[in-house]
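Asker: With the sequence up front, the predicted model follows.
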Amino acid sequence: MSGTLGGPDAAGAHRTGQNGTVERRRAALTGWRFGVTQQTLVVAVDGPSGSGKSTVSRRLATTLGARYLDTGAMYRAATWAVLQAAAELSDPDGIFKIVSAAQLEIVTDPAAPSISVDGVNVDAPIRGAEVTQAVSAVAAVPAVRQLLVERQRQIITEARRIVVEGRDIGTVVAPDADLKVYLTASAHARAARRSAEHAEKHGVAVDHASTAADLARRDHLDSTRKTDPLAQAADAVVLDSTELGIDEVVAELLRLLEK
C-alpha cells in the first residue's frame, strides 16, 4: 500500500496513485443526522465472524447517510496480495514487503462497497476459502496491522461520518468513537448464518459442522494473537443477535445514538 491513502471521491473511493500521488476528490456528505448533532460521527462495530457485523453496519450507515468501512476486507485484500505473490505465510518480513507495496482502493459507499488491489477488483476472491484460511496469519503480523490501522484512521478522518466494522475498532482503531458496539451471537447461530450465506452466494450447501469448526479456529486465532486481538472495549454496548433480526439490531443502535 505504497503512497498516502487519499480521501473519498464521490463514490466514497480512497485511492493511492502511481508514485504515491493521491487523487483527492472530496464528497459532500450531506446525510441527515439521526440523534447526533455533531458534523462528525464514528460508530465502531466489533465482534467475531458470523455475528452479523457487515449487514448491520451497512444498513446502519445507509440509514445515517454515512460511509461504511469493512476493515476485515482490508486484511483479506492484503492476504490476497500475499497469496498472489506466493509468499510464505511464516515469513512476516516478506508479508509486510508485499502488503506495503500493494496499492489499495476502497469504496466506502454502503450501497456498493468494494475493494481493489493494484487495479484489480477483489470483492469476490477475498471471500474464498484460500484467503479465509490465510487471513489470520497475515493479520497477525504487527507491521501489517500498524500499516492498515493508519490507513483506516485516515479513511475515518476523511469520511467524517462513518460506520466501521472489524475486530479492534473500539479498542485500537477508533477508541474515541461516538458509539462502540460489540456484536455477538451463539456459535450455532453464527455457523448457520455463514452456511446460509455461502449457499446463497455459491449455490452450494456447506457442512454446518465444518463451518462451526472454521469459526472456532478463527475465533481462537483472532483472540489470542499478540497484536490487537479481538476484544470487547470496556465501554462498548454488547448486543447478542442470536434471536434478533437485522432490523431489530439496527433499531437498537439507532436508539442508542438518540441518547
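Answerer: Perfect, thanks for sending it. Residues are numbered from 1 along each chain as shown.

Asker: contacts, neighbours, all on C-alpha from now
Answerer: Will do.

Asker: Straight-line length of stretch 151-166, end to end?
Answerer: With CA to CA, to the nearest Å applied, stretch 151-166 spans 14 Å between its terminal residues.

Asker: Pasting the second one now:
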Amino acid sequence: MPDNPVPARRGALVVAVDGPSGSGKSSVSRAVAAELGVAFLDTGAMYRAATFSVLAHGVDLTDRAAVAAHVRGVALDLDLDAEAGDRAELVVLVAPDGARRDVTTEIRGAEVTAAVSAVAAVPEVRSDLVLRQRAIIESACAAPRPGRQPGIVAEGRDITTVVAPDADARILLTASEAVRMARRAGQDGAPDATSEAVRAAVVGRDALDARTTSFTTAADGVTTVDSTELDFAGTVAAVLAVVRR
C-alpha cells in the first residue's frame, strides 16, 4: 500500500481511466491498481472475449441482432488481480455446460483485433457489457477478495463518462500519435512503428471506436494525463498523483 493512502468514497475507491490505443492505459492502470491494493478491470478484454466467441461460433458480424443475442449468452470470468501478470485464466469463457476455456492469449490475436470494433459498435452489446462492468465495480467495492482493499481501477473507452461517471478519480490517459504508434509497435514486435499495420491498429481502431464513444477529449471533471514525455514509471506516478489529489 502507498505511504499516502487515498481517501476512499464510502470506504471504497473507484478510479476510472480512459484513453486511445497505445496510450498505455491497460499496463498503467494495472500498476496503479497494484500500488493501491485494489482490483483491476480491463473492460477492453471483455469486448475482445465477446468478439472471440462471436467469431468462434461463426456469427455474422454484419447481423447486429445475431451478434447481440450471442453476446448476451456469453459468460465471462475475469481475474481482477492487478498483480496476476501472465498468470493463466485472466479471461475465461464459460460454456453453458460449465466448461471453461482460457482465452487470455487468443483475444489479443489479429482476427479479434480486426473484428472487435464491429462488435463493440452494436448498442445492445455495449449496454450488456456496461451493466456487467458496473456489477464488477460494485462487487469489488462491496466484497473485495481476501488481501485486497475495497475498490477498483477500471480502464477502457467510456469508463469516465458511461460506466463509472461518479468515480472518485476520472482520468484520460493520452500521448502523441507518434508515441502511441511506437508503443504499439514495441508491444506487437513490429519492426516499423510507422507501418500501415501499426497505423491501422492505433489510428484506424480509434477512428472506428470514436463512432460510438468519446475517448480523445476529457469530459467535464476528467483530468488529462499526457504521457508523451513520460516513461512507464513516470506515467504511473502521474496517475497516482491525480488519484491522491
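Answerer: The structure has been received and is ready for your questions. Remember, predicted model here, so these are calculated numbers, not experimental data.

Asker: And the TM-score between these chains?
Answerer: TM-score of the superposed chains, computed with TM-score structural alignment, normalised by the length of the second structure, equals 0.86; 224 aligned residues with a CA RMSD of 1.8 Å.

Asker: Translate Leu80 of the second structure into the numbering of the first structure.
Answerer: Here Leu80 of the second structure is matched to Thr108 in the first structure, going by TM-score structural alignment.

Asker: Quick check: that match touching Ala66?
Answerer: No. Thr108 of the first structure is not in contact with Ala66 according to CA atoms under 8 Å; the separation is 9.0 Å.

Asker: that's a strand at Val202 of the second structure, yeah?
Answerer: No. Read with DSSP: H, G, I helix; E, B strand; the rest coil, Val202 of the second structure is helix and lies in no strand.

Asker: which residues sit in contact with the counterpart of it in the first structure?
Answerer: Counting by TM-score structural alignment, Val202 of the second structure corresponds to Leu215 in the first structure. By CA atoms under 8 Å, 6 or more residues apart in numbering, the contact list for Leu215 of the first structure reads Ser49, Gly50, Ala191.

Asker: how much space between the match of Leu80 of the second structure and Ile155 of the first structure?
Answerer: 9 Å.

Asker: who's more crowded, these two?
Answerer: Thr108 (29 against 25; other CA atoms under 10 Å).

Asker: contacting residues for Leu221 of the first structure?
Answerer: Going by CA under 8 Å, 6+ apart, the list of residues near Leu221 of the first structure reads Ser136.

Asker: Which strand or helix spans it?
Answerer: Using DSSP states H and E, Leu221 of the first structure sits within helix 208-224.

Asker: mapped onto the second structure, which of the contacts of Leu215 of the first structure hold?
Answerer: Among the contacts of Leu215 of the first structure, the contacts conserved in the second structure (both residues aligned by TM-score structural alignment, their matches' CA atoms under 8 Å) are Ser49, Gly50, Ala191.

Asker: okay, now the last one: neighbour count?
Answerer: Burial of Ala191 of the first structure is recorded as 25 neighbouring residues (other CA under 10 Å).

Asker: Aligned to it, what sits in the second structure?
Answerer: In the second structure, the residue paired with Ala191 of the first structure according to TM-score structural alignment is Met181.

Asker: that older thread, and the match of Val202 of the second structure, how far from Val204 of the first structure?
Answerer: 19 Å.

Asker: Using the three-state scheme, assign whatever residue of the second structure lines up with Asp93 of the first structure.
Answerer: Asp93 of the first structure maps onto Ala65 of the second structure when the alignment is built from TM-score structural alignment. Classification of Ala65 of the second structure by three-state DSSP places it in helix.

Asker: Distance of Ala65 of the second structure relative to Val125 of the second structure?
Answerer: Noted for Ala65 of the second structure: a distance of 10 Å to Val125 of the second structure, by CA to CA.

Asker: For the two, work out which one has more neighbours and name it.
Answerer: Ranked by neighbour count (other CA under 10 Å), Ala65 of the second structure and Val125 place Val125 first, with 21 against 14.

Asker: Just give me the neighbour total for the aligned residue in the first structure for Asp168 of the second structure.
Answerer: In the first structure, the residue equivalent to Asp168 of the second structure is Asp178, according to TM-score structural alignment. For Asp178 of the first structure, the neighbour count with other CA under 10 Å is 14.

Asker: what's the answer for Thr62 of the second structure, then?
Answerer: By other CA under 10 Å, 11 other residues sit near Thr62 of the second structure.
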